[in-house]
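>>> Starting from these lines, generate the structure:
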Amino acid sequence: MTGLSLGTAPPVVTGIGVVAPNGLGVQEWWDATLRGESGIRLVPGYDAARYPSPLAGVVTGLDAAAMLPGRLLPQTDRVTRLALVAAQWAFEDSGADPAALPEYTTGVATSNATGGFEFTHREVRKLWTEGPGRVSVYESFAWFYAVNTGQISIRHGLRGPGSVLVADQAGGLDTFGQARRMLGKGAALVVSGGVESALDPWGLLSHHSGGRLSGVRDPARAYLPFDEAAAGHVPGEGGALLVVESASAAAARGARQVYGQLAGHASTFDPPPGSGRPPGLARAARLALAQAGVAPADVDVVFADAAARPALDDAEAAALEELFGPYGVPVTAPKTLTGRLTAGGPPLDVVAALLTLRHGLIPPTAHVERPVPRHRLDLVRGEPRPARVRTALVLARGHGGFNSALVVTAPPAAPDADRGSRTEEEGIA
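Okay, here's the model as predicted:
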């Protein structure tokens, strides 16, 4: 499945909101990522040490009560509060005013794979121990994986199309394909991306049920994609939301910045086991590149899915070698500092790609010390790598066979003076 062709300039990203385990806001998160600061720690709030895998990427330091209207707090799970803050920061960064646009031309496309775990489990506990009269009326929607789209649209008056996509990690990239389709059908602005949080006791147990978590208890050694010691991933919470606009709408309102273009997207599904047919990741990448009108040789960096399960790492490495040749393109996975954030992780990779385009620094894959020789990947490790980057490929896979690929390209013309003044104002350099 591929996205629809827009027939015009690709949509552009004009605003970013980040809530990540190793930083709140674009500046703090990007600096921490370049420094190699991890947000992986023991899950707080209960005795997570009893679990086989007690570590997670945990968002800290965010006071939702100080940042959101009080009436929203009893209505929302932690995941929605994180999403509302990220959306607010994205709008502040973009300078876009939805009220100034035609009423039905602004929309939301988010991804979420877990819903409001903490909220619903608290209310179910009330049902069991106190009776149905004690269950919050907001349980009717606060648990639902579509609630982030709804609450963002209500708070910001986004009365155009709204969507939610559920495809584990891959859904986080699929939202940008959906945003492209919305814009291609006449929308002017779409808030797009994903945020997750499912780290309460039941939520952490649910992560374990997938069978892919690492049992290593050292935060620096627990999540090692493409490493000889790879033994699974660490889950996490957070993610990113982006303001995506048609190029014409952004130009018409005089957008103060354009981070980059969402040039091409595609998603595929793996064939059933035993079919003899290859996995669909390489095909998704080829389709996304074709939609973007670029060749594999044009790609300057790949942000990998990085599952950290040997068989899955082997499959991704083989797909990259098929596309680019052995050691053919720099590959990185900065998510080793946050864990895999389900639908929130790939949007964070898109932000990393956009900032790499802007600053010419590829963030490293932290903690990986012994890359698997047979993978033949040019894995960026240790320190950020300076590079001239104009085109980035972001990959994501979801449990059960989902694949997604997004091509991000530099703006066609971004005046240096404008970019310089923005750097001083926001401290993004």
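>>> going forward, measure contacts between C-alpha atoms and count neighbours the same way
Fine.
>>> Residue 175 contacts residue 111, doesn't it?
Yes: between residue 175 and residue 111 there is a contact at 6.3 Å, judged by CA atoms under 8 Å.
>>> Between the two, which is the more surrounded one?
Neighbour comparison, residue 175 and residue 111: the larger count goes to residue 111, with 33 against 28 (by other CA atoms under 10 Å).
>>> hang on, the earlier thing: overlap in contacts, residue 175 and residue 111.
Taking CA atoms under 8 Å, 6 or more residues apart in numbering as the contact rule, residue 175 and residue 111 both touch 164, 165, 193, 194.
>>> Let's compare: structure for the following, please.
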Amino acid sequence: MTRTLVTGIGVATPNGLGIDDFWAATRVGTNTIGPLTRFDPGGHTAPLAGEIRGFDPADHLPGRLIPQTDRITQLALLAADRAFTDAGITPGDLPAHTLGVVTAATTGGIEFSERELRKLFTQGPRHVSAYHSFATFHAAATGQLSIRNNTRGPAGVLVTDHAGGLDAIAHARRRIRAGTRLVLTGGVDASLCPWGWAAQLSTGLMSTATDPATAYLPFDDRARGYIPGEGGALLILEDEHSARARGAATIHGEIAGCAATMDPRPGTGREPGLRRALELALADAACRPGDVDVVFADAAGTPRLDREEADAITAVFGPRGVPVTAPKTMTGRLAAGSAPVDVVTAVLAMREGLIPPTTNVETSPHYALDLVTTTPRTACVDTALVLARGHGGFNSAVLIRSTS
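Okay, the predicted model is just below:
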């Protein structure tokens, strides 16, 4: 069966709007979590976030698109432009029906919706934007990406919370195996608005710490929840034969294995589904545990969820059997955008031979993990496993393999 290759990557994250800036910050552990400024969080118990500061959509997008789109879609359009450029592809030069788009979303255009509903209740219906009818859909980014890049092949959106970005990548690989030439895929999220903030606080999983350096500490005895962030990553996936036939200048790696599972119903006493997802992804890639050079953890940042993930990793790899990292401690959890960013980080780690650190964390011995902390670790990285879990029991795993 033909391989699915990553030929283009684009990011929009708190620590960089392009690959060079993103990697320069990530590889050395630059923390971008800080006080929330997109709105006044004074009425809430959580004051910190990973924000993309200084992003003005007018600097990157046509003016006509800006009033039509939520921040999520604007960031996705930017990431897609960078991904196509990285791949050396002008979408209009390829047959439109051979190109697809599959993205992931957690909240949809919640900031756009909140703004227009505020107008409805304070100014009346005549002041509500006509674009509200579609800009808030979970599939809005997929639609706008398809229009902007003239893709008329398979399109879709996956909504499985933080696991969604990996689920989108897995679905994109399925579409390529079914005959689609190229799929733009990944996830971007942005819900740093009062409505989105209240929704995340309602889960009880967010950190309410006030010190950015100690607010988000997965696998640490001081863990007290996660810090939300905004942004994500989009990737160009291509059929190997098509990529080589067009003379693809850059091949970042192969999406070699994918799997997804669900946790059992609470109260059944059955094991969570993450270990099974991990094992299935390895099996899908015909990969042995000893072949994996690094695991990018979901890193929920709460004692129960961290315990479940650590147990899944050690059950497969053994105690301290594989390097583990969670660079998202620098940016916060980007919802559906987090895991695609980890995939991008994995291919960059392969390129440089460097595992970026899990910042600020003091690893608890109770987890028996070989967690890369404080400073980056030099290593030969040929195979990386990315894990993601979503609120409600979603588990996903993707294995990336070097092609060099």
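>>> TM-score for this pair?
Aligned and superposed, the two chains score 0.99 in TM-score terms (TM-score structural alignment, normalised by the length of structure 2); 404 aligned residues with a CA RMSD of 0.9 Å.
>>> just the helices in structure 2 please.
19-26, 71-87, 110-123, 132-135, 140-149, 164-177, 194-201, 240-245, 274-284, 303-317, 338-352 (DSSP state H).
>>> Out of the ones you listed, which gets nearest to residue 373 of structure 2?
Nearest to residue 373 of structure 2 among the helices of structure 2 is helix 19-26 (12.6 Å), distances taken as CA to CA.
>>> residue range for stretch 380-392 of structure 1 in structure 2?
Alignment of stretch 380-392 of structure 1 against structure 2: residues 372-384, by TM-score structural alignment.
>>> quick one: buried residues of the matching stretch?
By 16 or more other CA atoms under 10 Å, the buried positions in stretch 372-384 of structure 2 come out as 372, 373, 376, 377, 381, 382, 383, 384.
>>> Ok, stretch 126-136 of structure 1 next?
Buried residues in stretch 126-136 of structure 1, defined by neighbour count with 16+ other CA under 10 Å: 126, 135, 136.
>>> which one in structure 2 is aligned with the second one?
Residue 135 of structure 1 maps onto residue 128 in structure 2 when the alignment is built from TM-score structural alignment.
>>> Residue 350 of structure 2 -> structure 1?
In structure 1, the residue paired with residue 350 of structure 2 according to TM-score structural alignment is residue 357.
>>> ok, that match - how many residues close by?
Neighbours of residue 357 of structure 1 (other CA under 10 Å): 25.
>>> what's the spatially most central residue of structure 1 in contact with, if anything?
Taking CA atoms, centre = their mean, the centroid of structure 1 lies closest to residue 347, which sits 2.2 Å from it. Neighbouring residues of residue 347 of structure 1 by CA under 8 Å, 6+ apart: 172, 173, 193, 194, 239, 240, 241.
>>> and in structure 2, which of the residues you listed remain?
Contacts conserved in structure 2 for the contacts of residue 347 of structure 1, counting by both residues aligned by TM-score structural alignment, their matches' CA atoms under 8 Å: 172, 173, 193, 194, 239, 240, 241.
>>> Give me the contacts around stretch 147-159 of structure 2.
In contact with stretch 147-159 of structure 2 (CA under 8 Å, 6+ apart) are residues 91-92, 96-106, 138-139, 142, 146, 164-165, 167-168, 175, 180.
>>> What range does it cover in structure 1?
With TM-score structural alignment as the criterion, stretch 147-159 of structure 2 aligns to 154-166.
>>> Buried residues in that stretch, which are they?
For stretch 154-166 of structure 1, the neighbour count (16+ other CA under 10 Å) marks 156, 157, 158, 159, 160, 161, 162, 163, 164, 165, 166 as buried.
>>> From residue 337 of structure 1, how far off is the counterpart of residue 216 of structure 2 in structure 1?
Taking TM-score structural alignment, the alignment pairs residue 216 of structure 2 with residue 223 from structure 1. Using CA to CA, to the nearest Å, we find residue 223 of structure 1 at a distance of 9 Å from residue 337 of structure 1.
>>> between the two, who's got more neighbours?
Taking other CA under 10 Å, residue 223 of structure 1 and residue 337 do not tie; residue 223 has more neighbours (35 against 26).
>>> who's in contact with that one?
By CA under 8 Å, 6+ apart, the neighbours of residue 223 of structure 1 are 214, 230, 231, 232, 233, 234, 308, 336, 339.
>>> ok, now which ones touch residue 234 of structure 1?
Counting by CA under 8 Å, 6+ apart, residue 234 of structure 1 has contacts 40, 53, 55, 56, 57, 213, 214, 222, 223, 339, 340.
>>> Alignment lookup: it to structure 2.
By TM-score structural alignment, residue 234 of structure 1 lines up with residue 227.
>>> Leaving out the residues flanking it, which one is nearest to that match?
residue 332 (4.8 Å; CA to CA, 6 or more residues apart in numbering).
>>> closest one to residue 361 of structure 2 among the helices of structure 2?
It's helix 303-317; of those, that one is closest to residue 361 of structure 2 (CA to CA) at 12.9 Å.
>>> hmm, who's touching that closest one?
The contact list for helix 303-317 of structure 2, computed with CA under 8 Å, 6+ apart, reads 218-219, 221, 223-224, 272, 274-275, 278-279, 289-290, 297-300, 320-321, 367-369.
>>> could you redo the last one with a cut-off of 7 Å?
Residues outside helix 303-317 of structure 2 that contact it (CA atoms under 7 Å, 6 or more residues apart in numbering): 218, 219, 223, 274, 275, 289, 299, 300, 367, 369.
>>> what comes up buried for stretch 245-261 of structure 2?
In stretch 245-261 of structure 2, counting by 16+ other CA under 10 Å, buried: 248, 251, 252, 253, 254, 255, 256, 257, 258, 259, 260, 261.
>>> which residues of structure 1 does it align to?
Here stretch 245-261 of structure 2 aligns to structure 1 at residues 252-268, judged by TM-score structural alignment.
>>> Name the surrounding residues that touch the matching stretch.
Defining contact as CA under 7 Å, 6+ apart, one finds that stretch 252-268 of structure 1 is touched by 1-3, 10-14, 177, 280, 284, 287-289, 291-292, 354, 402-411.
>>> Quick one: end-to-end distance for it.
Chord length of stretch 252-268 of structure 1, first to last residue, is 35 Å (CA to CA).
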